[in-house]
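Undergrad: Starting from these lines, generate the structure:
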Amino acid sequence: MLCAIALASLGSSVSSTSAQTAIDDSYCTQISERDKQASDGYPLTDAGSILRQDRANLHRYGRPDRGDDGDFTFVSQNARAQIPQLVTNGNSDPAVLDEIVYGTPSVCVNVYRNHMDVWFRY
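TA: Next up is the predicted model:
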């Protein structure tokens, strides 16, 4: 009986871990200078805000950059508002996030329930 309870507990733990690491969405995008300016004109200075504006330029304003893929996650303004925190919660290489701020890289994104990971597209 104790063994059955332990196995059931282990099974639910494994399922929970798998659900947490499942990719919910994935896309690639070209970061441009236009993505580094908020809709009301002020400059954006962190990778999360720039990635958020990139998705707003695609979904809200219909102005994607060449190389911007679509996604299903960030269609709404409320969903896009979560991007900076998702980036903060993620495991992205700091060099990739710095390049988003200081350059115009082509990057890919995996979106998970509670975080997102960003890497260079090659």
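
Undergrad: When you work out contacts or count neighbours from here on, use the C-alpha atoms and nothing else.
TA: OK.

Undergrad: those helices in the chain, which residues are they?
TA: With helices called from DSSP state H, the chain shows them at 2-21, 47-59, 77-80, 83-89, 94-102.

Undergrad: Point out the most buried one among these.
TA: Neighbour counts (mean count of other Cα atoms under 10 Å) averaged over each of the helices of the chain peak at helix 47-59, with a mean of 23.

Undergrad: Which secondary structure elements does it sit against?
TA: helix 77-80, helix 83-89, helix 94-102 (3 or more Cα pairs under 8 Å, 6 or more residues apart in numbering; DSSP states H and E).

Undergrad: Following up with a second sequence; could you model it the same way so I can compare the two?
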Amino acid sequence: MHFRQLRSVVLGAALVALMAVPAAAQDVVGAYVAYIGTDDLFNSRGQRLSAPWQVLRQDRANFHKFGLSQPGDEWDPFFGDVNNRAAMERMVMNGSIEPAAARKIMAGGATVFVRIYGYGSRGDYVRVTVTR
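TA: A predicted model of the protein is given here:
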């Protein structure tokens, strides 16, 4: 193999390796545990919610805005802000939630552990874990 070919292979491998690593690791900007109760499954107008991110957002609105909580609900430093709650869909889409966890959220009676990742006061994505 000629030097130019070897150099191209090495540079190509290095480029692939760099692309696989995020530019900068994001921080956990908040985390909380919440119990998804019946109140969390319906919006403020009494309509049944149809997506896990809607239920998670309603849970945080119930906790921070309406003062409704169930045993096990914790305060979080992020979703007290209405704009941050509005970003919940994007944050769930950018993050992760297993299909079985999504089904448990939609059924209610589940305990969720939510980790919020981002920089400073900006949240970019969430990771949601569910237990029964």
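
Undergrad: Once they're superposed, what TM-score comes out?
TA: Aligned and superposed, the two chains score 0.81 in TM-score terms (TM-score structural alignment, normalised by the length of structure 1); 110 aligned residues with a Cα RMSD of 2.2 Å.

Undergrad: which residues touch the alignment partner in structure 1 of residue 50 of structure 2?
TA: In structure 1, the residue equivalent to residue 50 of structure 2 is residue 45, according to TM-score structural alignment. The contact partners of residue 45 of structure 1, by Cα atoms under 8 Å, 6 or more residues apart in numbering, come to 36, 101.

Undergrad: Look up how far residue 111 of structure 1 lies from residue 45 of structure 1.
TA: Residue 45 of structure 1 sits 21 Å away from residue 111 of structure 1, going by Cα to Cα, to the nearest Å.

Undergrad: and if you look at residue 23 of structure 1?
TA: From residue 23 of structure 1 to residue 111 of structure 1 the distance is 6 Å (Cα to Cα).

Undergrad: Give the residue from these two that has the larger number of neighbours.
TA: More crowded of residue 23 of structure 1 and residue 111, by other Cα atoms under 10 Å: residue 111, with 23 against 14.

Undergrad: which non-adjacent residue is nearest residue 96 of structure 1?
TA: Nearest residue to residue 96 of structure 1, sequence neighbours excluded (Cα to Cα, 6 or more residues apart in numbering): residue 119, at 6.1 Å.

Undergrad: Which of the helices and strands packed on helix 47-59 of structure 1 sits closest to residue 65 of structure 1?
TA: Residue 65 of structure 1 sits nearest to helix 94-102 of all the helices and strands packed on helix 47-59 of structure 1, at 14.5 Å, using Cα to Cα.

Undergrad: so where is that closest one in structure 2?
TA: Using TM-score structural alignment, helix 94-102 of structure 1 pairs with 99-107 in structure 2.

Undergrad: now what about that stretch, what contacts it?
TA: Contacts for stretch 99-107 of structure 2 (Cα under 8 Å, 6+ apart): 36, 41, 50-52, 55, 110, 112, 128-132.

Undergrad: Of the residues you listed, select the buried ones using a PyMOL command.
TA: Remark: buried members of the contacts of stretch 99-107 of structure 2, expressed as a PyMOL selection using 16 or more other Cα atoms under 10 Å:
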select buried, resi 36+41+52+55+110+112+128+129+130
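
Undergrad: Alright, I will stop here.
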